[in-house]
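**Q** Below are the sequence and a predicted model for it; my questions follow.
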Amino acid sequence: MQVSVETTSQIERRITVQVPASEVDQAVAARLQDTAKRVRLNGFRQGKIPMAVVRQRFGQDVRNEVVSELMRQHYVRAITEESLNPAGYPSIEPTVNQDGKDLEFVATLEVYPEIELQSIAGTEVERPQAEITEADIDQMIETLRTQRAEFQPVERGAEMGDQVKIDFQGFLGDEPFEGGEAEGHELELGSNRFIPGFEEQLVGASAGEEKRIQVTFPEDYQAEHLAGQEATFAVKVHEVSAKTMPEVDAEFIKAFGVDDGDFDKFRAEVKSNMQREVKQATQNRVKQQVLEALQAANEVDVPQSLIDQETDGLKRQAAQQFGLGEDFDVSQLPNELFADQARNRVKIGLLLAEVIKQNELEASDDEIRARAEELATQYQQPEQVVEQYLKNDELKNQIKSAVLEEKAVDKLLEQAQVKDVSMSYEDVLQAAQQSDDAADEDESEESDSKA
């Protein structure tokens, strides 16, 4: 076998491979002999068909099969001998494929980029610091009460915070517009789920009353044909219900996993969950800043094959998230909706993998178990969850990757200037959310700039 490798770009290689004609001929002859033993032809007993007939009837198909197999085998040998690290599958095409001549084929493939990591030294990273106060715990308990609130019908006009059951139909001028109607819709006034001004105009409305509501759709409304338009809604109110908040009694407390209904234990559990949220939000905020600095300091050629693989994964996640079913053909979803997010994820993954490699970072079994135990604390039977994580290879590898990623971020953080910033509980969560939103916006802007 003769191999030559051409570098066509930083991440693309073109391999030309020659396989001796004798090797191809021997493989074809052996396959034809096997075929002659197995096939049936009218006028011949099985196993007694003349080789000339077998070659005439099956020779080309057999050669095609053999050549295809030999190209795959010699491709693997070639990339092994040349120490190539392919990213994704190659494109393989025969260039010489004739009886009596050496087989020649060309394989075009992408390889993982060689990365020379640049330091993020000088980067300033803000690390939120927050203490959970008694007032924070009180507010969280109020939030939990609100989540379990019930609505009871009342015989009065609607107030902010009430829930109304309504039929409505929207009009542009005198013409109803698509998607602007519903029957028996339940709307909590003050939830800001509807167009600005809609909910406020239902204050004071009673069951059985009909109203006409005038609103203007926002200029940035997602339905372009409605953006900035003035509209009228014909609304009929069927029912007005007031919110009833549950008491923080033993029954309420037991619903949150405190089996004996003890109030002090409940507060301690709420505080523990809030501390876990703060820890996670702080880690996310720090990690996002570190990764932004890492990407800014390092330009990386990203193999398209890896982007395609990640895009496909994001499509499947989206299909699952929106309940499209396991049989849904994700190819129906446009690649451009996910391509930039996929590129960003692949680039970060390549850079973090290089950090892990250069610093020889590892995740021990004890560290993996500790992370599994931490994740399992939010479940009612954490011991069973931990065992499920550790016995499932896919879940265990996900935890291992998370541990290694955290170690890589910590290693990068040693290069940065870390500034602790005191924040309230709410501010820490908000800062982490804003960081996530900013990352999504950056991906969107990158997509727009390429359009």
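**A** Nice, thanks for sending it over. Fair warning: this is a prediction, and the values are worked out from it, not measured in the lab.

**Q** rest of the way, CA atoms for contacts and neighbours
**A** Will do.

**Q** for this structure, longest helix please?
**A** With DSSP state H setting the assignment, residue counts place helix 263-297 as the longest helix in the chain.

**Q** which residues in the stretch 151-300 of the chain form strands?
**A** For the stretch 151-300 of the chain, applying DSSP state E, counting those that start in this stretch gives strands covering 163-172, 175-188, 210-216, 230-244.

**Q** hmm, back to that, show me what the longest helix of the chain is packed up against.
**A** If you count contacts as 3 or more C-alpha pairs under 8 Å, 6 or more residues apart in numbering; DSSP states H and E, helix 263-297 packs onto strand 124-129, helix 134-147, helix 250-254, helix 339-358, helix 393-413, helix 425-450.

**Q** Please point out which parts of it sit buried.
**A** For helix 263-297, burial by neighbour count (16 or more other C-alpha atoms under 10 Å) applies to 263, 266-267, 270-271, 274-275, 278-279, 281-291, 293-295.

**Q** Who are the contact partners of His185?
**A** Contact analysis of His185 by C-alpha atoms under 8 Å, 6 or more residues apart in numbering lists Val164, Lys165, Ile166, Asp167.

**Q** what's in contact with stretch 73-81?
**A** With C-alpha under 8 Å, 6+ apart as the test, stretch 73-81 has contacts from Met1, Val3, Val17, Val19, Asn85, Pro86, Ala107.

**Q** ditto for stretch 31-44
**A** Here stretch 31-44 makes contact (C-alpha under 8 Å, 6+ apart) with Gln46, Gly47, Lys48, Ile49, Met51, Val54, Arg55, Phe58, Gly59, Val62, Val66.

**Q** Use this one as the comparison:
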Amino acid sequence: MQVTETLNSGLKREIKVTVPAQDLESRLVARLEDAKDKVRLKGFRPGKVPLSHLRRMYGKSFMAEVVNEILSDSSRSILEERGEKPAMQPEINMTEDEKEAEKVLDGQADFEFSMAYEVIPAIEIKDFSGIKIERPVYDVSDEEVDDQVKRIADSVRTYEDKDGKAEDGDKVTIDYLGKIDGEAFDGGAAEDSDVVIGHNQFIPGFEEQLVGLKAGDEKTIKVKFPDEYAAAHLAGKDAEFDIKVKKVAAAEELVIDDELAKKLGLESADKLREIVRGQLENQFGQMTRQKAKRQLLDALDDQYKFEAPEKLVEAEFQNIWNQVTRDLENAGRTFEDEDTTEEEAREEYQRLAERRVRLGLVLAQIGEEQGVQVSEDEMQRSLIESIQRYPRHQQQEIYDFYRQNPQALANIRAPLFEEKVVDELLSKADVTDKKVSREELMADDEDEAEAEKPKAKAKKKAAPKKKAAKADDAE
């Protein structure tokens, strides 16, 4: 087999491979010899079928198998011999001329093909103990725990029917019919709907207009849907709701005690508070970690500047772009609605794709050098969590798909591996904790969350560079 490098430019490589016809012939003969003792043909005793007869019957199909083996084995061996890691599966090109292909299968011509691929660049990992991170830490207060306990208790609160007018905190049972420009709209009608005044479950201005109504009253409520309302056909529209009050019920006194805790399946009010505190600390802890991770990845982004494989960047950009355009379409919006243009959005997401790929390669290299591993148990837990998002009747099918599809499993492993590498880096970086208020911890959290998952929507024209720079999803 003759191997010739025909392109070596930057990260791009092309290799031409020629397998002489005599090599193909020797492989074919070996396969025919092996089949001779196994094949059963009418008129021949076992093991006595002439090779010439086997060649006439199976020559081309066996040669096709030989060619496929060469493609698979040689691609891997060539890369190993060259000491190169391809960024993606090499692209194999061979003749599309049927006559030439027939000659190869008949053993009358050399088999030639080429491999085109990009290599993963050599990355020299720098000392990351010097990375400085200021980790914002927030201590959950007793008052926050009490407020959350009250909200939980309110969710199981009981109500007693009353004859008087509805007040703030009362539960009002209503029938309603929503209209825009005098026409009823889909999803705008319901019967026996319970509305607790002050819970803000309906669009702004709706619940407040129920105050003062009593059972049997009818009223037309006028409201305006928010400009950012999820249903694009209703967003920003003025609407009227014809209301009929069925009954009004007052909330019973809210008492936080062991009896309430038992309604929630817990043994005591103290246990309820303990669980709530743990949930809040975990919630704010995730925010803390996310901000620390963002600082870490920003530091790595500053440290490592290298050419990223073009094909990987293309694939990452396409993933982002498909999500962006799909989300805009679902919301009934355009790039102009997001104060940008398609060209500007493409430029921004291209930069983001390049950053993601570079950081992904850096994290992969660090993980490899630090011996980071994702255990089978961790994979199994994550796989089960993913499957549980699907309807129960589909879960076994989804599970089988993942277990039989290495690439799908790789998509489960990638975020687990990334988080473990981040943990490894944070354990060795120069991390200083800084006590902050709740407001400080959550400041700009919406913008930063948008930057972390930039696929959600197109960016505002005023801040694309800032948001793209913060994005920290390095998958």
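**A** In hand now; what should we look at? The structure displayed is predicted, hence computed values, not measured ones.

**Q** Can you give me the TM-score here?
**A** Taking TM-score structural alignment, normalised by the length of structure 1 as the basis, the two superposed chains have a TM-score of 0.68; 393 aligned residues with a C-alpha RMSD of 4.7 Å.

**Q** ok, of the contacts of stretch 73-81 of structure 1, which one's closest to Pro196 of structure 1?
**A** Proximity of the contacts of stretch 73-81 of structure 1 to Pro196 of structure 1 (C-alpha to C-alpha) peaks at Pro86, which lies at 53.6 Å.

**Q** Of all the strands of the stretch 151-300 of structure 1, which one is nearest Gln309 of structure 1?
**A** strand 175-188 (35.7 Å).

**Q** What are the buried residues along that closest one?
**A** For strand 175-188 of structure 1, a neighbour-count test (16+ other C-alpha under 10 Å) marks Glu181, Leu187, Glu188 as buried.

**Q** before we move on, what about stretch 378-391 of structure 2?
**A** Using 16+ other C-alpha under 10 Å, the residues of stretch 378-391 of structure 2 that count as buried are Met379, Ser382, Leu383, Ile387.

**Q** Identify all contacting residues around that stretch.
**A** Under the criterion C-alpha under 8 Å, 6+ apart, residues Gln395, Ile398, Tyr399, Ile412, Arg413, Leu416 lie in contact with stretch 378-391 of structure 2.

**Q** now do stretch 345-355 of structure 2
**A** For stretch 345-355 of structure 2, the surrounding residues in contact (C-alpha under 8 Å, 6+ apart) are 301, 308, 313-314, 316-317, 320-321, 335, 458-459, 464-465, 468-469, 471, 474.

**Q** Mind checking which of those residues are in helices?
**A** By the criterion of DSSP H, membership of the contacts of stretch 345-355 of structure 2 in helices covers Asp301, Val313, Glu314, Glu316, Phe317, Ile320, Trp321, Pro464, Lys465, Ala468, Ala469.

**Q** you'd agree the first one is up against Val357?
**A** This means Asp301 of structure 2. No - counting by C-alpha atoms under 8 Å, Val357 is not a contact partner of Asp301 of structure 2; they are 10.7 Å apart.

**Q** Using JSON lines, please lay out the strands of the stretch 151-300 of structure 1 together with distance to Glu367 of structure 1.
**A** Formatted as JSON lines, the entries for the strands of the stretch 151-300 of structure 1 read as follows, by distance: least, C-alpha to C-alpha, whole Å:
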{"stretch": "strand 163-172", "distance to Glu367 of structure 1": "49"}
{"stretch": "strand 175-188", "distance to Glu367 of structure 1": "46"}
{"stretch": "strand 210-216", "distance to Glu367 of structure 1": "56"}
{"stretch": "strand 230-244", "distance to Glu367 of structure 1": "46"}
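
**Q** Out of the ones you listed, which is closest to Gln98 of structure 1?
**A** Evaluated with C-alpha to C-alpha, the strands of the stretch 151-300 of structure 1 place strand 175-188 nearest to Gln98 of structure 1, the distance being 63.6 Å.

**Q** what angle separates that closest one from strand 163-172?
**A** 170 degrees (axes from the mean of the first three to the mean of the last three C-alpha atoms, to 10 degrees).

**Q** What count of nearby residues applies to Val421 of structure 1?
**A** Val421 of structure 1 sits with 12 neighbouring residues when counted by other C-alpha atoms under 10 Å.

**Q** who's in contact with it?
**A** In this structure, Val421 of structure 1 makes contact with Glu126, Arg127, Pro128, Gln129, judged by C-alpha under 8 Å, 6+ apart.

**Q** try Pro196 of structure 1
**A** Val215, Thr216, Phe217.

**Q** now for the first one: what does it line up with in structure 2?
**A** The one in question is Val215 of structure 1. In structure 2, the residue equivalent to Val215 of structure 1 is Val223, according to TM-score structural alignment.

**Q** counterpart of Asp249 of structure 1 in structure 2?
**A** With TM-score structural alignment as the criterion, Asp249 of structure 1 lines up with Asp257 in structure 2.

**Q** Roughly how far does that match sit from Val276 of structure 2?
**A** Counting by C-alpha to C-alpha, to the nearest Å, the gap between Asp257 of structure 2 and Val276 of structure 2 amounts to 14 Å.

**Q** With Leu425 of structure 2 instead?
**A** Leu425 of structure 2 sits at a distance of 30 Å from Val276 of structure 2 (criterion: C-alpha to C-alpha).

**Q** repeat for Ser268 of structure 2
**A** 13 Å.

**Q** cool, Ile384 of structure 2 as well?
**A** Distance check for Ile384 of structure 2 against Val276 of structure 2: by C-alpha to C-alpha, it reads 26 Å.

**Q** about what we covered before: which one of the helices and strands packed on helix 263-297 of structure 1 lies nearest to Pro94 of structure 1?
**A** When those are ranked by distance to Pro94 of structure 1, counting by C-alpha to C-alpha, first place goes to helix 339-358 at 31.5 Å.

**Q** So for that closest one, what gets flagged as buried?
**A** 339-344, 346-348, 350-356.

**Q** go on, stretch 163-178 of structure 2?
**A** Across stretch 163-178 of structure 2, burial judged by 16+ other C-alpha under 10 Å covers 165-168, 170-178.
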